[in-house]
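Undergrad: next come a sequence and a model predicted from it.
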Amino acid sequence: MVRMAEALERLEKLAASPIVSTLSRAFAEAEYELALVGGPVRDAILGRTVNDFDFTTNARPDDILRIVTPISDAQWDIGREFGTIGARIHGETIEITTYRADTYDGVTRKPVVAFGDTLTGDLSRRDFTVNAMALRLPQNALEDPTGGFQDLADHTLRTPIEPAVSFGDDPLRMMRAARFSSQLDFTVDEDARAAITEMTASIENISAERVQAELSKLLLTDNPRPGIELLVDTGLADIVLPELPALRLEADEHHHHKDVYQHSLTVLEQAISYEHERHPGAEPDLVLRWAALLHDIGKPATRKLGPGGTVSFYHHDLVGSKLAKKRLGALRYDTATIKAVGRLVELHMRFFGYTEAAWADSAVRRYVRDAGDLLERLHMLTRADVTTRNRRKADRLAFAYDDLEARIAELAEQEELDAVRPDLDGNQIQQILGIAPGREVGEAYRWLLELRLDEGPLGPEVAAERLHAWWAARGSAE
């Protein structure tokens, strides 16, 4: 329960911090208004750590820059067009924005900047009431014209104005509703939820880059499930991530299989749990989380209904990898992220062959070689993919993966498995065979790599003998 007295006490402490107090004095001396606004106020009231400092003022950008220059180590005016000036004060990066009264052009949904004159007017244009509170400085007075404090107490996300108007101004706010529902563990109020459902098509007016940013922020929360479910239930996901709602496969009375959509959400939750377990306090792993959410998106396209109620999804890993890369590409993710997520989706089924028959050392080496620097993520994804309620089966799979990881560690200690390479490099191959650079060197290198994976390290001399024999046999065959 959020109590006003406790909230005001926390805000007083925040106002006394070096950054806030320094800015407060500077703007008061220059006879301009200043208020700490949005997320920092919300988080301070909730007793959460305040990581970002956002301020708003009636000063125009040139005046802001003039005021902060003497008290800051650096300044940035890249957002001057939108009224925002950045600065570094006491080692922290802050942003100060002129009061806004945005309107939107109705086509691209880009804001047409109109500077405002009042703090109340500025707050009314924000996305949700819980983000529309401000701490007026230096008075340390809480400004809450839209009832954000009560909504914090009620754990409710509500728009300061009519939801249809707010979302019409900026449709990305519908996705922010999903993100904040996960980040804050709040419920989107019925009117806002209904408006999202009615207005899903308007998200198509938002650039892929802005959609991508919101999806990333959602996935990087500690509990992304509520936000993802909101995207799917309202229909937003049908537009921004259609492969996800497609996982809600229908089952008939003769063919039954687990709910792939709910399974995927559980895998995501379990992957996050493994992430925290293995790397406590580390930054969230976006690649792992995308791979966990998308690992089964190839199933709808590969589902086959067989006799006796059987259902199969052959090659869903390969199909899913292609779909994942295509979707992340459409969302304008960077090449490294797309490649890593696609590779994890492609490899996520590989381990299950280990439970069917004991792997030779060569198979273990190939598993490591194919995973490359994604090996630890593959470990976590594969373990997270076990969601069976059959305790006996779950224990068997966990034991098998424990055994595989132990074998990987043992082989790595024996032969530096993390950097599996042939015993001879390209230059040595050319010298031994007396050939020039070209296709044949590559063929010899790949043959030596397979030999290395099958038999482990042989040493340069033995590898050279085996290479000569392979070359001679190859020449005879040709």
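TA: Happy to help now that I have it. Numbers count the residues shown, from 1 in each chain.
Undergrad: CA atoms for contacts and neighbours, from now on please.
TA: OK.
Undergrad: wait, a helix at residue 273?
TA: Yes: counting by DSSP: H, G, I helix; E, B strand; the rest coil, one finds residue 273 located in a helix.
Undergrad: putting a second one here so we can go through both:
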Amino acid sequence: MFRALPSEVHDLGALFEEAGQELAMVGGPVRDAVLGRSSADLDFTTSALPDQTEEILRRWTHGRAIWDMGREFGTLGATRDGVKVEITTYRTESYDPASRKPEVAFGDTLDGDLSRRDFTVNAMAVRLPSLEFVDPFDGLRDLAASLLRTPVAPEQSFDDDPLRMMRAVRFVSQLGFTIEPGTAEAIRSLAPRIEIVSAERVRDELVKLLVGAHPRRGLELLVELGLAEHVLPELPALRLERDEHHHHKDVYEHTLTVLDQAIDLESPAGSGGPCEAPDPVLRLAAIMHDVGKPATRRFEPGGQVTFRFHETVGARMTTKRMKTLAFDKETTKAVSRLVELHLRFHGYADSGWTDSAVRRYVTDAGPLLQHLHRLTRADVTTRNRRKANALARAYDDLEKRIDELAEREEIERIRPDLDGNQIMRILDLAPGREVGQAYSYLLEQRMEDGPLGEEEAERRLREWWASRTPSAEA
């Protein structure tokens, strides 16, 4: 299987051998090759120090540019004819108890380097150019068993790099692996140590978990092993005690089911359709949509349980958590908005909507409309088939009305019938607050009554302007 490596890789191995240095492909590319998968990026480890690696890489690339942003950690990279490689000097590393960054020391043997890898399935190597397979920790056996186990004692491994605990859960999601019991117990006991890892690194592992093939199992383990308490505490908080009359669902299980159903509603990967799989915004919204429920739960007379305004509270909580995890502003805003809007449809299901209400629904969702469609449908987890079918029919009807209005009115791009320049000309105004107020008034009219035409819009604008009083302005 390794003979099929690109010729550029064999050339690279020959150059290192010629220089009297060892080179081995390691980690994910070796694991993936054994599984019959290809890797776009190839990782290597070497006995050469960074300056020596740089000299060899320049020969390999025929003088073309290399990158050395990771030189501090012994890592350099280069590309030749589409083959991308990253090469790291043999090393050992550990975390100071109060530090977020690893302390790096270069090692001198391949086995020693492999011993510091996260899991045995990633502690296999292929020496180049000989193609000798190296597996000192039985990673091949664990790979066949789909088992995650650390090369050294798990307590040492996770103490050295706490992010490995998140990686374990992520590999469960991505590859369908299980975690060896002793390794799982070490995660449970060391879970608080994840807090020394930077928010950005934790976020990246969480996103990889969410877009994996088995995200529900990954999240369940995140909770079961105690990691969620430190990286996503809103999720375990959903495990509310059932009230004695069972008047509300198990919110935690409901959330995981919503995630499963939202994933089922994604467009196929590579299709170019809306919410193409895997869609991290949709999946994050599914997880966070009910996080406001614990804070808003009230026991009403008669044993009824309510969660009034949990969507508003949940949107604020979502924004706060995503900022803590260093998500970008656009993603944070999108997920929080979906959480805020996820209950809006239920008013339609209860009493039907005017065209004005439909316009507002579409305008409030904006570019997230397709995500909102899917989140709303996924949020139906009732076992009452009659109720579920009624909700599905109601949402089918809403989507049909949206399509009809969109065809007539270009509903996704709703604007007042007059723009700011026209408003200033008609009312003889300079740019300022009053123009904005007039614009908002016309937008409200447009929402309520649909397209008015410029003549009717001007008539209403002049009438509104004339009716304004000093007290109204104040």
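TA: Received, thanks. This one's a predicted model, so the numbers in the text were calculated from it and none came from an experiment.
Undergrad: so where in the second structure does stretch 426-435 of the first structure end up aligned?
TA: Counting by TM-score structural alignment, stretch 426-435 of the first structure falls onto residues 420-429 of the second structure.
Undergrad: identify the residues contacting the matching stretch?
TA: Residues outside stretch 420-429 of the second structure that contact it (CA atoms under 8 Å, 6 or more residues apart in numbering) are 430-431, 435-436, 438-439, 458, 462.
Undergrad: ok, and the most crowded of these?
TA: With neighbours defined as other CA atoms under 10 Å, the most crowded of the contacts of stretch 420-429 of the second structure is residue 438; it has 22 neighbours.
Undergrad: what range does stretch 137-154 of the second structure cover in the first structure?
TA: Against the first structure, stretch 137-154 of the second structure falls on residues 146-163 (TM-score structural alignment).
Undergrad: residue 209 of the first structure -> the second structure?
TA: By TM-score structural alignment, residue 209 of the first structure lines up with residue 200 in the second structure.
Undergrad: so that match touches residue 323, yeah?
TA: No: here residue 200 of the second structure does not reach residue 323: they are 10.4 Å apart, not a contact under CA atoms under 8 Å.
Undergrad: quick one: the top helix by length along the second structure to the first structure mean distance?
TA: Taking DSSP state H as the criterion, the second structure has its longest helix at helix 385-409. Mean deviation of helix 385-409 of the second structure from its aligned counterpart in the first structure after superposition (mean CA distance after the TM-score superposition for the first structure): 1.6 Å.
Undergrad: how about that helix: buried residues?
TA: 391-392, 394-395, 398, 401-402, 405-406 (16 or more other CA atoms under 10 Å).
Undergrad: same check on stretch 9-21 of the first structure?
TA: Within stretch 9-21 of the first structure, the residues that count as buried by 16+ other CA under 10 Å are 10-12, 14-15, 19-20.
Undergrad: export these to JSON lines and tack on secondary structure and distance to residue 100 of the first structure?
TA: Compiled in JSON lines, the buried residues of stretch 9-21 of the first structure are given as follows (DSSP: H, G, I helix; E, B strand; the rest coil; distance: CA to CA, whole Å):
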{"residue": "10", "secondary structure": "helix", "distance to residue 100 of the first structure": "27"}
{"residue": "11", "secondary structure": "helix", "distance to residue 100 of the first structure": "24"}
{"residue": "12", "secondary structure": "helix", "distance to residue 100 of the first structure": "26"}
{"residue": "14", "secondary structure": "helix", "distance to residue 100 of the first structure": "24"}
{"residue": "15", "secondary structure": "helix", "distance to residue 100 of the first structure": "23"}
{"residue": "19", "secondary structure": "helix", "distance to residue 100 of the first structure": "23"}
{"residue": "20", "secondary structure": "helix", "distance to residue 100 of the first structure": "21"}
